[in-house]
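> Just a sequence and a predicted model for now, questions to come.
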Amino acid sequence: MKKGIAVLSTAVLTAGIAAGCGDNTTKSGTNKSAANNPFNISMALMQVGDTPNKGNEIEQAIEKYTNTKLDIQWIPQSAFDDKVNVMIAANEMPKIMKLNYVPTTISAIQSGLFWEIGPLLKNYKNLSVQNPQYYENISVEGKIYGIPNFRDIGRAGIVYRKDWFDSMGLKLPTTIDEWYNVLRAQTLNDPDKNGKADTYGTVLFKKYNEGTQPVLTRIAVSQGAPNRWGVENGKFTPEFMTKPYYDVMRMFRKLYEEKLINQDFAVFDDTEAIKLMDAGKVGMKLNGVFNNGKSYQDKLVKAVTTGEYDVAPFTGPQGIRLAGEPGNFGFLAIPKSSVKTEDELKKVLAFLDKLMDPEMSTLQLRGIEGKHYKKVDGDKTVFTDLTAYQREVKPYRDNLVNIEGFNVAEQKDTPLGEKGTRMTRDNIQYAIPNPALTLTSATVSERGKELDQLIWDAQTRYIMGKIDDAGWQAEIDQWLKSGGADVIKEYEAAYAKAGKK
């Protein structure tokens, strides 16, 4: 990270235009070369919240700095994929198109409707220095067709009651036995010292094994399990058929049997679990992220004035191992129907690259100095009008190209808040990727949710003691017969086709 990062101001923007675009005037100053005319860029982006007014000051600032004229179509999130499908089917698309990584999108890419940009990325100073995993996570058959709307990959963190750990002499767990003992102690040993049996080490909830932060996966990965899928010598194995994953599931079965976790977890909503944390009744949140620490601390002290949360990475016998997340909120692709030449393609990529310059990163992530944020403590920033930022700037931040921590000054925060931000950025190095994330499977497209639900239901029944080890194996066999075996074969074929080893 460069020190002394520039922050946005009118003067800086003006300097950026002059330096970045070149004012090729004659001596009289009355004529500019055609090369300096703004480059027209049309975009289709996702509307979340209010639609920004056309020609607003954020849009104007982007246009001035990048020497472009923007034409943005904002598509409501609820109708986004359907609208994109219509545009793709008609082959009537703008120069930049936000896409989600879904089967219809992948099919369009495979049909040759979008430019492959992977070989060109090395020519762009900002795009080329991002972690390759970001691009790998949106690749299609091993090739890159877009720029991610970057999101954190290594953010999987434990949010825990540091005051409980300190007063009880507990250490963060690294083995299954340690996990059991720590969760047991926080449930039985009255960590809040009120003489009542009203605490839990952790609570599960009805979607504990779904989404991007499944509890069992996170702990299992720390113990050496794969992230969703494992691959060795081209052969795929689902996580739930590995010993580390089974060991985690068996631990939760024991916790349930001994009433050391909430008995109603199968119907318990995560929002209710959060309420218990806010009330100071839960020791560890296992589906959280590093940046959760500050917000949970702010809420905890309202109920427990001496309560203290902290954050830590999932760690096992091999050290820190995190279940890596997709790392994007969709991606920006460039259609061949609207960008017809490689020269024009390079201009579009240059625009996207400039969006990660310090001036544009600051604009997207902080807004306008004096209106949305101010500088404090030297080179740190603090929001002065977060409501205005979220209304006026956040739509661009969410849809364009930026990464918190890259070419933008740090935000001043509480020590726990700054720790969470730092760990989120630094721990990408410990993130274990899901090797099947970008692989195609006809069976998954047709019956993936059905197969997932079969396993999720079986896991819950196993933890609740409704099936034994033989019953669990029978559920795995049923999963294989119902299409799981086909998924494995299709993933292996897709993996080989992408040239991976």
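Yep, it's here. Fair warning: this is a prediction, and the values are worked out from it, not measured in the lab.
> contacts and neighbour counts: CA atoms only from here.
Noted.
> just checking, Met43 touches Val84?
No - counting by C-alpha atoms under 8 Å, Val84 is not a contact partner of Met43; they are 11.9 Å apart.
> Who has more neighbours out of these two?
A count of neighbours by other C-alpha atoms under 10 Å puts Val84 above the other of Met43 and Val84, at 22 against 19.
> Which helix or strand lies directly C-terminal to the helix or strand containing that one?
Per DSSP states H and E, Val84 falls inside helix 80-90. Using DSSP H and E, the next helix or strand after helix 80-90 towards the C-terminus is strand 96-99.
> re the thing from before, from the contact counts, what lies against the helix holding Val84?
Counting contacts by 3 or more C-alpha pairs under 8 Å, 6 or more residues apart in numbering; DSSP states H and E, helix 80-90 is packed against helix 103-110.
> Below is structure B, check it against A:
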Amino acid sequence: MPRTPRTLAAAATLAAAALVASGCSSSDAAGGEGAALDTISIQAPFLGAQPPQQGDEVEKRLEEMTGKQIEVTWVPNSSYEDKTNVTLAGDQVPTVMVIQGKTPGFVKNAEAGAFWDLTDILSDYPNLTTENPEVQEAASVNGTVYGIYRARDVMRTSVIVRKDWLDKLGLQMPKTTEDLANVARAFTEDDPDGNGVDDTSGLIVPKWPGGINSNSPWDVMATWFGAGNGWTERDGELVPNFTTSEWLEAVDYEKSLIDNGWVNPDYATLDSASWNDPFFQGKGGIIVDVHSRAEVIRKLFKQQDPENFQNFVDSTGNLVGPDGEMHAHPTTGYSGFLVIPKSQVRTEEQLRDVLQFLDTMASKDAQILENNGIEGVNFTVVDGKAEAIDTPEAQALTESVQSWAQLGTNVAGYVAYDPKMATEYEQTEYDERRAIEAADMEYAVFDEAAPYVSETYVLKGAQLDNIVSDARLQYLAGQIDKAALQDAIERWRTSGGDQIIAEINQLDQENS
């Protein structure tokens, strides 16, 4: 039977009760109440084909750094959420757990007192003190920090463009949403590939696997238009961005791109796994996604034409909206967090012992192990960057490192080595990407309701959001008119959305 938000919430309540109860009965990992922990047990996901072998060289070196034995239960990423629910409901809870998101199970357990409240203590540890307070707030549960978030790039949004088409048509990289429309028109109508056939599209958009405010190209454009990012403040109240006039203006802009034929005709069905194909095959010329996609596409061209691959791809960051302002679309800035269950870590003394362990795990030397590997074994340092060693042994270690990176927090900043790119051109593009991301951070528009968990949203938010997601797609496709789109937004409100707005604002007031 599929799990609904209601059944998940019920299961989470049982798991929370079991975990809190286990805190009263489980034995201390070090054998005594308040004693320091000799062994740190961890549950974490792995993304590769195989997890690291127990006692591998990375583990040994981390144990030397931290002075602790490390026992990791590696779980396939595909089944990690199920394993997390089982672990939280059982009596074999680790010292540290990777939690991948604010699921109903995690929230119920956290609010039931299953995990240590870290809100006021992390600042005592330099490597656990965040450099992005907005991200730590977003990763909290209603303002309470229950975990050390795993930092990811905050600013990733990119506009990726066929450079050879720009050059052929004498165009510049777009800087504004108006520029984007002009380039999309030219890429569709002005024969950018020079074959004399009307067979190209400007913007390439896939069928998006997520709903409203899931970082689709349509969501990014809404932020550019000043609609906010998820939730935004209007007249002193937090509201969903799709209730704003700027959001409707953005959707009209998106619809104009489609109506003019400047978007791939199969935008509603193109598999996101095949998103690169039209760009690489010369069928479309613009992608709005993340900077790393540009690197992936460059590699495709490099494999096809290693002598000239630098001529095909260019990229920039966020675009200036029609109000003349930059509203940059960020990620949440984190990918889950590390939590410390009270059932294994009984006292504040033990908590500080574990936090010191995690602080060391976030130090520069540990970050290098977790992100780069072992110098001289799978990488060398060239010009201050990590250059991969290309041997089977090195590649095996690198695969292991990709799993150990799941334990990296990097909240105080990434201080391991950046990668050494294969060519001077690729290195320049990588460095420019980082510079663009840093510049866009000044204009980042964060989701102002990200810290808050509405009970009504947990129960029915996903179904409600589908009302707006479906209506937007129908409006873009010309299947409904503007009035019907607005009716759908009103239906969201009357079906429970107004209650969600009330709960979010109550939480905001309580945490102000």
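Ah, there it is. Note that the structure is a prediction, hence the values are computed from the model and not measured.
> quick one: TM-score?
The TM-score (TM-score structural alignment, normalised by the length of structure 1) is 0.85; 461 aligned residues with a C-alpha RMSD of 2.4 Å.
> For the helix holding Val84 of structure 1, buried residues please.
Phe80, Asp81, Val84, Ile88 (16 or more other C-alpha atoms under 10 Å).
> need those in JSON lines with distance to Gln133 of structure 1, can you?
Output for the buried residues of helix 80-90 of structure 1, formatted as JSON lines (distance: C-alpha to C-alpha, whole Å):
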{"residue": "Phe80", "distance to Gln133 of structure 1": "26"}
{"residue": "Asp81", "distance to Gln133 of structure 1": "25"}
{"residue": "Val84", "distance to Gln133 of structure 1": "26"}
{"residue": "Ile88", "distance to Gln133 of structure 1": "27"}
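> which one of these is nearest Gly471 of structure 1?
Asp81 (39.5 Å; C-alpha to C-alpha).
> Pretty sure that closest one sits against Asn100.
Yes - counting by C-alpha under 8 Å, Asp81 of structure 1 touches Asn100, with 7.5 Å between them.
> quick one: Leu255 of structure 1 is in a strand?
No - Leu255 of structure 1 sits outside any strand when classified using DSSP: H, G, I helix; E, B strand; the rest coil, being helix.
> Distance of Gln297 of structure 1 relative to Gln453 of structure 1?
34 Å (C-alpha to C-alpha, to the nearest Å).
> Mind checking which of the two has more residues around it?
Gln297 (22 against 14).
> Now do the same contact list for Ile41 of structure 1.
Thr68, Lys69, Leu70, Asp71, Pro94, Lys95, Ile96, Val348 (C-alpha atoms under 8 Å, 6 or more residues apart in numbering).
> State the pair within these that is farthest apart.
Spatial extent of the contacts of Ile41 of structure 1 (C-alpha to C-alpha) is set by the pair Thr68 and Pro94 at 14.6 Å.
> neighbour-wise, which of these two wins?
For Thr68 of structure 1 versus Pro94, the count of surrounding residues by other C-alpha under 10 Å is larger for Pro94: 22 against 18.
> Show the contacting residues for that one.
Ile41, Ser42, Met43, Ala44, Pro335, Ser338.
> Check which helix or strand the second one maps to.
Going back to what we said before, that points to Ser42 of structure 1. Assigned by DSSP H and E, Ser42 of structure 1 falls within strand 39-47.
> after that strand comes which helix or strand?
Counting by DSSP H and E, what follows strand 39-47 of structure 1 is helix 57-66.
> Show me what that following helix is packed against.
Against helix 57-66 of structure 1 (3+ C-alpha pairs under 8 Å, 6+ apart) you get helix 10-21, strand 68-76, helix 358-366.
> Now tell me what touches that helix from outside.
Outside helix 57-66 of structure 1, the residues touching it (C-alpha under 8 Å, 6+ apart) are 13-14, 16-17, 20-21, 68-70, 351, 354-355, 360, 363, 367, 392-393.
> average offset between it and structure 2?
Following superposition, helix 57-66 of structure 1 is found to deviate from structure 2 by 0.6 Å on average (mean C-alpha distance after the TM-score superposition for structure 1).
> and the angle for that helix with helix 10-21?
Angle, helix 57-66 of structure 1 to helix 10-21, by axes from the mean of the first three to the mean of the last three C-alpha atoms, to 10 degrees: 40 degrees.
> Now do helix 57-66 of structure 1 against strand 39-47, angle only.
140 degrees.
> host element of Asp179 of structure 2?
Taking DSSP H and E as the definition, Asp179 of structure 2 sits inside helix 177-189.
> what does Ala222 of structure 2 give?
helix 217-224.
> Surely Thr381 of structure 1 is in a strand?
Yes - Thr381 of structure 1 sits within a strand when classified using three-state DSSP.
> ok, now which ones touch the counterpart of it in structure 2?
Using TM-score structural alignment, the equivalent of Thr381 of structure 1 in structure 2 is Ala386. Listed by C-alpha under 8 Å, 6+ apart, the contact partners of Ala386 of structure 2 are Asn372, Phe379, Thr380, Tyr417, Asp418, Pro419, Lys420.
> Mind telling me what element the third one is part of?
Okay, so that is Thr380 of structure 2. Per DSSP H and E: Thr380 of structure 2 is located in strand 379-382.
> Contacts for that strand next, please.
Under the contact criterion C-alpha under 8 Å, 6+ apart, strand 379-382 of structure 2 has outside partners Asn372, Gly373, Glu375, Ala386, Glu387, Ala388, Ile389, Ala394, Lys420.
> What's the first one aligned with over in structure 1?
Same thing as Asn372 of structure 2. Checking TM-score structural alignment: Asn372 of structure 2 goes with Arg366.
> Count the residues that sit near that match.
By other C-alpha under 10 Å, 30 other residues sit near Arg366 of structure 1.
> and stretch 484-494 of structure 1, which stretch of structure 2?
Taking TM-score structural alignment, stretch 484-494 of structure 1 hits residues 497-507 over in structure 2.
> quick check, distance from stretch 82-90 of structure 1 to the centre of its chain.
In terms of C-alpha atoms, centre = their mean, to the nearest Å, the centre of stretch 82-90 of structure 1 is set 25 Å apart from its chain centre.
> actually stretch 342-351 of structure 1, not the one I typed
Remark: stretch 342-351 of structure 1 is offset 27 Å from the chain centroid, using C-alpha atoms, centre = their mean.
> do stretch 331-348 of structure 1 as well
Chain-centre distance of stretch 331-348 of structure 1: 26 Å, with C-alpha atoms, centre = their mean.
> okay, that stretch sits on what stretch of structure 2?
Aligned by TM-score structural alignment, stretch 331-348 of structure 1 corresponds to residues 337-354 of structure 2.
> Fine by me, we can end here.
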